[in-house]
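>>> Attaching a predicted model along with its sequence, questions to come.
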Amino acid sequence: MLTALVIDDEQFAREELAELLEETGHIEVIGEAANAIMGLKKINELKPDVVFLDIQMPQVTGIELLGMLDPDTMPYVVFVTAYDQYAIQAFEDNAFDYLLKPVDPKRLAKTINRFHKVVTQSDQPQAVSALVPEKLEQIPCIGHNRIVIIATDNVECAYSNISGVHVRTSEQTASTQLTLKILEEKTPLVRCHRQYLINIKAISEIKLLENGLAEIITTTGFEVPISRRYLKPLKEMLGIVS
């Protein structure tokens, strides 16, 4: 049986769709989320086969959520939206499928049948690249019973350790479900170490150490390591010739 995650900020719509999916006998709903940020967390944790994703949600939209997923591992995506059929044609060629609210059980059955056919032919999700934002304007962070949205321009650095990926600003450090790879590809942050990304504008000083290593001191005094392979490209970005 295939697994699904339902992401929608409307509780009734979310629960109704989950019931319809379970009634088909072909889809197991393994999770629900009331917003894109919790949805991102559950996608990474549960790894569903397909995500039924609302487009219009507060703080982070369904389209923005797509840009936060790793294209190499992302699940299939079915948009669920209140847009009329003419508007949704813009999405039709780029997502696996779409459903209009309120969801019609017969239309849902067609989606599931199509899904089964595609899955048997290929293990890779259908591309949604035409819809995915090329740049992230904000980074969703979660923890301590709160959700924090951080503008990418305010990020000083990002780093990973045993407890996950963390985003640091001049005022706080928060954890995110995004990978360093996604942050490197879709934000202004630049790789300076296997476990660190830096905002060029946040560099106050670069200390040259022994053995070709170096260390960044940010404008707030935070220390960020620079590995040998990234030192030269970083210096070139700063216009340093040596």
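Ah, there it is. Numbers count the residues shown, from 1 in each chain.
>>> going forward, measure contacts between C-alpha atoms and count neighbours the same way
OK.
>>> Helix or strand: which one has residue 45?
helix 36-46 (DSSP states H and E).
>>> can you pull the buried residues of that helix?
Under the neighbour-count criterion of 16 or more other C-alpha atoms under 10 Å, helix 36-46 has 36-43 buried.
>>> Need the contact partners of the next helix or strand after it.
Where DSSP H and E defines the elements, the next helix or strand beyond helix 36-46 is strand 50-54. Residues from elsewhere that reach strand 50-54 (C-alpha atoms under 8 Å, 6 or more residues apart in numbering): 2-9, 61-62, 75-81.
>>> Residue 130 touches residue 94, doesn't it?
Yes. The pair residue 130 / residue 94 is scored as a contact, 6.1 Å apart, by C-alpha atoms under 8 Å.
>>> ok, back up a step: same for the helix holding residue 45, what does it pack against?
strand 2-7, strand 27-33, helix 62-66, strand 138-143 (3 or more C-alpha pairs under 8 Å, 6 or more residues apart in numbering; DSSP states H and E).
>>> among the ones you listed, which is the most enclosed?
strand 2-7 (a mean of 24; mean count of other C-alpha atoms under 10 Å).
>>> just checking, what packs against the very next helix or strand once past it?
If you walk from strand 2-7 toward the C-terminus, the next helix or strand you reach (DSSP H and E) is helix 11-24. Helices and strands touching helix 11-24, by 3+ C-alpha pairs under 8 Å, 6+ apart, are strand 2-7, strand 27-33.
>>> okay, pairing it with this:
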Amino acid sequence: MKTIIVDDEPLALDLLRSILSAIEDVEIIAECSNGRDAIAAVSSLHPDLIFLDIQMPGINGFEVVKAMQSDTMPMVIFATAYNQFAIDAFDLHAVDYLLKPFDPERIERAVQRAIERRSAPENDGGFKTPLIGAIEEITRRLDKESGAVSSPEEEIPQGIKRKLLIRDSGMVKVVPFDDIDWVDAAGDYMCVHALGETHIVRSTLRELLEKLDDKMFIRIHRSTVVNIERVVSVTRLQKGGSLLHLADGNSLRVSRNYREAIRSLFQ
């Protein structure tokens, strides 16, 4: 399996490389020390598997997951020093993880599970769905621990047009549709990327598409919608499809099934 390892601690990265290099089924194709490089490496190298440290400065491991397209998402094994309540959330959503300090036998078991998972039929939303579920569960528990309470439904302003209302840490954020760069669906969750932030919303892609302007937002993959006004360039891929490069620096893959929609927009 083509594998990327990500950790901001050089010693942890060295240890992980050493252990994985001894596993026959793993080929390390890149090493990253921060989240931004990890996102770029996944986009360009298309790994099968990524070992991803959660607690990194700047863009952490959870934000790396949110930034990746569901349809092109590799398998992820989190590396963490989190406490038990977070570990319980990973177990609840069947998300694999490694506790620091790393144990060679535990890493080998995680690799074997990844091999088995790769050959199993993907669920709706692919590998991203359980990851987002675990992230939401951990966020909910952190909010509860800190005393944040979600706003009741009746307190949400009604009748706001062309805006998305998102509950986050006890408050409601108002995100204008025009500020949305792209949207990624993962099962029952939507990752809404707007002005450098990613908001997780419980919704279906169909429900959101009914609200968005179909002249501005188009579907480019089974689970991905993009604001066409954010596209600055397009790169064709050798095996069909293409990459859309956005003004915020992200690159999104367009599947062959949706390339005609892209072509018509640029005629």
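Structure's in. What do you need? Just so we're clear, the structure is a prediction, and the values are computed from it rather than from any experiment.
>>> Excluding chain neighbours, what is closest to residue 69 of the second structure?
residue 184 (6.2 Å; C-alpha to C-alpha, 6 or more residues apart in numbering).
>>> So what does that neighbour match up with in the first structure?
Under the alignment (TM-score structural alignment), residue 184 of the second structure pairs with no residue of the first structure.
>>> wouldn't residue 184 of the second structure be in contact with residue 225 here?
Yes. Counting by C-alpha under 8 Å, residue 184 of the second structure does reach residue 225; the two are 6.5 Å apart.
>>> out of those two, which sits in the busier spot?
residue 184 (26 against 22; other C-alpha atoms under 10 Å).
>>> For residue 130 and residue 94 of the first structure, work out which one has more neighbours and name it.
residue 94 (17 against 11).
>>> quick one: contacts for the more buried one?
127-131 are the contacts of residue 94 of the first structure under C-alpha under 8 Å, 6+ apart.
>>> Identify the residue of the second structure aligned to it.
Checking TM-score structural alignment: residue 94 of the first structure goes with residue 93.
>>> cool, residue 179 of the first structure as well?
In the second structure, residue 179 of the first structure lands on residue 252 (TM-score structural alignment).
>>> three-state assignment of that match?
strand (DSSP: H, G, I helix; E, B strand; the rest coil).
>>> now do residue 116 of the first structure
Residue 116 of the first structure ends up helix, using three-state DSSP.
>>> so how many other residues sit close to it?
By the criterion of other C-alpha under 10 Å, residue 116 of the first structure has 13 neighbours.
>>> if we can go back for a sec, ok, the match of residue 179 of the first structure - contacts?
69, 243-246.
>>> Now residue 244 of the second structure: which helix or strand?
Counting by DSSP H and E, residue 244 of the second structure is part of strand 242-246.
>>> Run the angle between that strand and helix 35-45 for me.
On the basis of axes from the mean of the first three to the mean of the last three C-alpha atoms, to 10 degrees, strand 242-246 of the second structure is oriented at 160 degrees to helix 35-45.
>>> So what touches strand 242-246 of the second structure?
230-237, 251-256, 259.
>>> and those residues, which are buried?
230-231, 234, 251-255, 259.
>>> Just the buried positions in stretch 100-108 of the first structure, please.
Buried positions in stretch 100-108 of the first structure, judged by neighbour count with 16+ other C-alpha under 10 Å: 100, 103, 108.
>>> Could I get these in a markdown table, plus columns for distance to residue 198 of the first structure?
As requested, these are exported to a markdown table (distance: C-alpha to C-alpha, whole Å):
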| residue | distance to residue 198 of the first structure |
| --- | --- |
| 100 | 42 |
| 103 | 44 |
| 108 | 45 |
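>>> what would the residues you listed look like in TSV with secondary structure?
TSV is the format used below for those (three-state DSSP):
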residue	secondary structure
100	strand
103	coil
108	helix
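>>> Assumed the residue nearest to residue 69 of the second structure was part of a helix.
No. Read with three-state DSSP, residue 184 of the second structure is strand and lies in no helix.
>>> Provide a list of residues in contact with the residue positioned nearest the centre of the first structure.
Taking C-alpha atoms, centre = their mean, the centroid of the first structure lies closest to residue 68, which sits 1.9 Å from it. Each residue near residue 68 of the first structure by C-alpha under 8 Å, 6+ apart is listed here: 40, 136, 178, 182.
>>> Surely the first one and residue 177 touch.
Yes. With contact defined as C-alpha under 8 Å, residue 40 of the first structure reaches residue 177; the gap is 6.8 Å.
>>> Now the one helix or strand residue 90 of the second structure maps to on the first structure. Mean distance?
Following DSSP H and E, one finds residue 90 of the second structure within helix 84-92. Superposing on the first structure places helix 84-92 of the second structure at an average distance of 2.6 Å from its equivalents, by mean C-alpha distance after the TM-score superposition for the first structure.
>>> Mind giving me the packing neighbours of that helix?
When contacts are defined as 3+ C-alpha pairs under 8 Å, 6+ apart, helix 84-92 of the second structure packs onto helix 128-146.
>>> ok and the helix it packs on relative to helix 84-92, angle-wise?
Using the same axes, to 10 degrees, helix 128-146 of the second structure lies at 150 degrees relative to helix 84-92.
>>> tell me how far helix 128-146 of the second structure is from the chain's mean position?
Distance of helix 128-146 of the second structure from the chain centroid (C-alpha atoms, centre = their mean, to the nearest Å) equals 14 Å.
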